[in-house]
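# All I have is the shape, not the residue letters:
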């Protein structure tokens, strides 16, 4: 793959900093409140897809431990290998989510935290359209997106010796894309980070649960 390709930068970047990323961002304890709320929304035993699952901690491990059937997908081979080691109760797929195929209405929830922002903007909108068909009617979609418009790289991400790449539109753009995909937005939060932050969308697929 071309080393200047954005996805190659992301893949190599997470391959290089997988363990370091978990240390810096406190993988053991982050997202506690968010994951608690997801567990309140989705019946125990339900199926959850984690798009951009990383090392499997904390999302996949928390949900699998709570009794959910979890499938994770990630572009980084190192992240997926670590996820399989750390969360043997879940299923993990090493693939570009843009090439992945899941049966329609096969999940009770689709979760994607800090992953969409590593895709080119055109692919983000396309992926949201595909994701909208994966939850069952009444099923949930919980995702972080950009809050402000920005595209850029960081050299030597977390001291791992490799760059990282991001691209995201603003919250209004993401709000529009989610609605255009056919999902109904229930709530929108702001997650501060440094001098900026991210939008957190809580949405669902219209229809009655079956």
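Sure, I can see it. Just so you know, these numbers come straight off a predicted model, no measurement behind them.
# make it CA atoms for all contacts and neighbour counts henceforth
Noted.
# which ones are touching residue 108?
42, 46-48, 135-136, 139-140 (Cα atoms under 8 Å, 6 or more residues apart in numbering).
# now do 6 Å
46-48, 135-136, 139 (Cα atoms under 6 Å, 6 or more residues apart in numbering).
# Now it: closest residue in space, sequence neighbours ignored.
If the residues on either side of it in the chain are set aside, residue 108 comes closest to residue 139, at 4.8 Å by Cα to Cα, 6 or more residues apart in numbering.
# okay, how far is it across stretch 48-55, tip to tip?
16 Å (Cα to Cα, to the nearest Å).
# What is the subsequent helix or strand relative to the longest helix belonging to the chain?
Counting residues, the longest helix in the chain under DSSP state H turns out to be helix 6-24. Counting by DSSP states H and E, the next helix or strand C-terminal to helix 6-24 is helix 32-41.
# try this one next to it:
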């Protein structure tokens, strides 16, 4: 299975994904760092929002205005039912242009399903939706390559660029890296990038 098949996989198995996705919010500490960079009541763009739980739900509970983007209609239908006061957009994040800028952009466990070329191109999507000083957080793989997982008996595609290339892409699109952790043991082994738009001072070599 390639990256092109991911949309169909999540649509076919939306109910299973909803049932199996943990709600324990192991991401809490990183989300706290992300939201600390966003003004109260600010607007957050959640790319690959899934069914909106637990991450979008957490952000909504903190008073942020969430625009969730996903390419699986069944998952977005769950978002609209559970969180009708927010905006849920059926779209592919690749080439996305909503004509608006956000105080925070999140691509948690979504961006890494794209192939290498699409990952490089998505940084322009991040940049055109980022307000001055906007926070950006996404997950990737720990090193360059492709990894194949499995969900509901189907192959699940993941890809990653090298850390050096991610840093170069962020810098080239006006983002400064605030922190980077590879396979963080306190966050389920996620590899996480936290950055800020428009020349924010980096605070960690990562």
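Arrived safely, thanks for sending. Keep in mind that what you see is a predicted model, and the values were worked out from it rather than measured.
# Kindly provide the TM-score of these chains.
Once superposed, the chains reach a TM-score of 0.85 (TM-score structural alignment, normalised by the length of the second structure), with 198 aligned residues with a Cα RMSD of 2.3 Å.
# just to revisit the earlier point, in the second structure, what sits opposite the residue nearest to residue 108 of the first structure in the alignment?
Matched to the second structure by TM-score structural alignment, residue 139 of the first structure sits across from residue 134.
# The helix or strand encompassing its match against the first structure, how far on average?
Using DSSP H and E, residue 134 of the second structure sits in strand 130-140. For strand 130-140 of the second structure, the mean deviation from the first structure after alignment is 1.1 Å (mean Cα distance after the TM-score superposition for the first structure).
# what's in contact with that strand?
101-109, 112, 160, 191-198.
# Next: stretch 109-126 of the first structure.
Everything outside stretch 109-126 of the first structure that qualifies as a contact, by Cα under 6 Å, 6+ apart, is 48-52, 135, 139-144, 166-168.
# let's see it at 7 Å
With contacts defined as Cα atoms under 7 Å, 6 or more residues apart in numbering, stretch 109-126 of the first structure is touched by 10, 47-52, 135, 139-146, 165-168, 177.
# swap in stretch 175-195 of the first structure?
With Cα under 7 Å, 6+ apart as the criterion, stretch 175-195 of the first structure contacts 125, 128-129, 132, 197-206.
# which residue numbers in the second structure go with stretch 75-85 of the first structure?
Going by TM-score structural alignment: stretch 75-85 of the first structure matches residues 71-81.
# Contacts made by the matching stretch with the rest, please.
Outside stretch 71-81 of the second structure, the residues that reach it (Cα under 7 Å, 6+ apart) are 7, 10-11, 14, 50-52, 70, 88, 90-92.
# Tabulate those residues (JSON lines), appending neighbour count.
Shown next, in JSON lines, are these (neighbours: other Cα atoms under 10 Å):
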{"residue": "7", "neighbour count": "15"}
{"residue": "10", "neighbour count": "21"}
{"residue": "11", "neighbour count": "17"}
{"residue": "14", "neighbour count": "20"}
{"residue": "50", "neighbour count": "30"}
{"residue": "51", "neighbour count": "29"}
{"residue": "52", "neighbour count": "26"}
{"residue": "70", "neighbour count": "23"}
{"residue": "88", "neighbour count": "23"}
{"residue": "90", "neighbour count": "16"}
{"residue": "91", "neighbour count": "17"}
{"residue": "92", "neighbour count": "14"}
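# From those, pick the one nearest residue 63 of the second structure.
Nearest to residue 63 of the second structure among the contacts of stretch 71-81 of the second structure is residue 52, at 14.8 Å by Cα to Cα.
# What's the match for the closest one in the first structure?
Using TM-score structural alignment, the equivalent of residue 52 of the second structure in the first structure is residue 56.
# where exactly do the strands run in the second structure?
In the second structure, the strands defined using DSSP state E lie at 43-47, 65-70, 87-90, 102-107, 130-140, 145-151, 154-160, 175-184, 190-197.
# Give me the distance from the fourth one to the chain's centre.
In this view, strand 102-107 of the second structure has its centroid 8 Å away from the chain centroid, taken as Cα atoms, centre = their mean, to the nearest Å.
# what about that strand, how far off from the first structure?
Relative to the first structure, strand 102-107 of the second structure is 0.6 Å off (mean Cα distance after the TM-score superposition for the first structure).
# same question, the last one
After superposition onto the first structure, strand 190-197 of the second structure sits on average 1.6 Å from its aligned residues (mean Cα distance after the TM-score superposition for the first structure).
# Who are the packing partners of that strand?
strand 130-140, strand 175-184 (3 or more Cα pairs under 7 Å, 6 or more residues apart in numbering; DSSP states H and E).
# what's the angle between it and helix 28-35?
If you take axes from the mean of the first three to the mean of the last three Cα atoms, to 10 degrees, strand 190-197 of the second structure sits at 10 degrees to helix 28-35.
# Go ahead and name everything in contact with strand 190-197 of the second structure.
130, 132-142, 174-184.
# Selecting buried members of those in PyMOL, what would you type?
Applying 16 or more other Cα atoms under 10 Å to the contacts of strand 190-197 of the second structure leaves a buried subset, and the PyMOL line that selects it is:
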select buried, resi 130+132+133+134+135+136+137+138+139+140+141+142+174+175+176+177+178+179+180+181+182+183
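# re the thing from before, now that we have the contacts of stretch 175-195 of the first structure, which one has the most neighbours?
For those, the largest number of neighbours (other Cα atoms under 10 Å) sits with residue 132, at 27 neighbours.
# Can you tell me how far that residue is from residue 67 of the first structure?
Per Cα to Cα, residue 132 of the first structure is found 24 Å from residue 67 of the first structure.
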